[in-house]
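K.L.:
based on what follows, work out the 3D shape:
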Amino acid sequence: MKRGLLIIISGPSGVGKGTVRKYFEANKDLNLAYSTSMTTRKPREGEIDGKDYFFVTREQFIQSIQKGELLEYAEFVGNYYGTPLKEVNRLRDEGKNVLLEIEVQGAKQVQEKCPDAISIFIIPPSMEELENRIRGRKSEPEEIVQQRLAKAEKELKLVNQYKYIVCNDDPKLAADLIQTIIYRNIEIEENK
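P.N.:
As a prediction, this is how the structure comes out:
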């Protein structure tokens, strides 16, 4: 059995990574396994521990860093986010194509550790639209909104570090493009 692909989906906060992913993650032909990230932030309404994120304390997260249990991690607006390494390896060894939906800082760490990773950067149609999406959540104070927008401007300058760039003007179309990218890379691996 061939080892599964490692697929990074990244982009600025509010670009719609999760929304786009929901359009294709259930496609059985892609043989995807979503890697659930770990975070120290509090759950948003409707988020489920173990499905959307593993919600842990700051102390638990720091212990995971110290033990080398994370493929990548980053701290953003006072919270840690990271990818448990053991789970990613288990899924890939089972032949699953592992999907990571992670921040730009974490994506860079994964690309350094796993140069075979397929990296996809999702961009917004405009900064104005990105701001509308972030504000539309109505889940964070103005200070955090401003931090997210400032970080997004910096992150958008890093698109050249990714193999593929997809604009999320229409989530269904963006999802179709990402599915095509994944199919193509599965085909390439099968023909090796």
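
K.L.:
going by C-alpha atoms from here, please, whenever you check contacts or count neighbours.
P.N.:
Fine.

K.L.:
go ahead and list the helix or strand containing the closest residue to residue 164 other than its chain neighbours.
P.N.:
Using CA to CA, 6 or more residues apart in numbering and skipping the chain neighbours, the partner closest in space to residue 164 is residue 120 (4.7 Å). Under the criterion of DSSP states H and E, residue 120 resides in strand 118-123.

K.L.:
could you also give me the structure for this next sequence, so I can compare it with the first?
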Amino acid sequence: YIVRGRARHVLVVAAEQMTRALDWTDRATCVLFGDGAGAAVIEAGGENPLAVELSTSPDVETLRVPGLTGSSPYKTAQDRESVLSMNGRRVFKFGVNAICDTVNKLVCDASIAVEDIDHFVFHQANERILSQAVKRLGVPDDRVVRTLRETGNISSACIPLALDRLANTGALHAGDTIALVGFGAGLDVGGYLLRWK
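P.N.:
Just a heads-up that it's a prediction; the model follows:
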């Protein structure tokens, strides 16, 4: 990070090339994942972050993203040990719970209500997970950013891309509260609640 006066600036970069790890005959995974990259500069200071939540549930079999063999980022995995595998039902349940539980923990830590959040930027795993989480949280659908139709699931890159989409629509204003929640292989979850400046 870079320290300038009292503020700390952190550059967060997310880049994924999931297509390298796919078995293109496995319709359960190959139609879901794409490649992408995104970055954000986060400044700590003042009231930000309002809350942070990190957790892991050791389960590498529900969503397994193995280490890839070979050195070329453009060459598809050649052996079964380098191919992504996923239990779709378990990932669905985990994803919905991860989003809802993390949002509830963030608002509890920040002493605000879910209704006080202006925008929700969730991991763009699939539309069913997003819709179920939105329904369970009871938040208006128009507060949830969606990029799936244009990008598919680009893994960790989806949150900075969705945040950029939100910032460029004109819907984001100074003072707005944003909840960011991501999850993935591991099974890991990260949440961040901030006030937009």
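
K.L.:
TM-score of the superposition?
P.N.:
Laid over one another, the chains give 0.35 as their TM-score (TM-score structural alignment, normalised by the length of the first structure), with 109 aligned residues with a CA RMSD of 5.2 Å.

K.L.:
which residues are in contact with the residue nearest to residue 164 of the first structure?
P.N.:
Residue 120 of the first structure is in contact with 7, 8, 9, 10, 162, 163, 164, 165, 166, 178, counting by CA atoms under 8 Å, 6 or more residues apart in numbering.

K.L.:
among the residues you listed, the buried ones, what's the PyMOL command?
P.N.:
Here is the PyMOL command that selects the buried residues among the contacts of residue 120 of the first structure (16 or more other CA atoms under 10 Å):
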select buried, resi 7+8+9+10+162+164+165+166+178
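
K.L.:
hang on, residue 91 of the second structure packs against residue 63?
P.N.:
Yes. Between residue 91 of the second structure and residue 63 there is a contact at 7.0 Å, judged by CA atoms under 8 Å.

K.L.:
just to revisit the earlier point, quick one: name whatever helix or strand follows the strand holding residue 120 of the first structure.
P.N.:
helix 127-137.

K.L.:
sorry, back to before: among the contacts of residue 120 of the first structure, which are in helices?
P.N.:
Of these, the ones assigned to helices by DSSP state H are residue 178.

K.L.:
could I get the contacts of residue 120 of the first structure as a markdown table with distance to residue 84 of the first structure?
P.N.:
Conversion of the contacts of residue 120 of the first structure to a markdown table gives the following (distance: CA to CA, whole Å):
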| residue | distance to residue 84 of the first structure |
| --- | --- |
| 7 | 15 |
| 8 | 14 |
| 9 | 16 |
| 10 | 17 |
| 162 | 22 |
| 163 | 23 |
| 164 | 24 |
| 165 | 25 |
| 166 | 26 |
| 178 | 24 |
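
K.L.:
what's the closest of the contacts of residue 120 of the first structure to residue 144 of the first structure?
P.N.:
Closest approach to residue 144 of the first structure among the contacts of residue 120 of the first structure (CA to CA): residue 10, at 19.5 Å.

K.L.:
just the buried positions in whichever helix or strand residue 146 of the first structure is part of, please.
P.N.:
Following DSSP H and E, one finds residue 146 of the first structure within helix 142-155. For helix 142-155 of the first structure, the neighbour count (16+ other CA under 10 Å) marks 145, 148, 149, 151, 152, 155 as buried.

K.L.:
what ranges does the first structure have for its helices?
P.N.:
17-24, 58-66, 85-93, 104-113, 127-137, 142-155, 171-190.

K.L.:
next one: the second structure
P.N.:
With DSSP H as the criterion, the second structure has helices spanning 88-110, 127-137, 148-151, 158-168.
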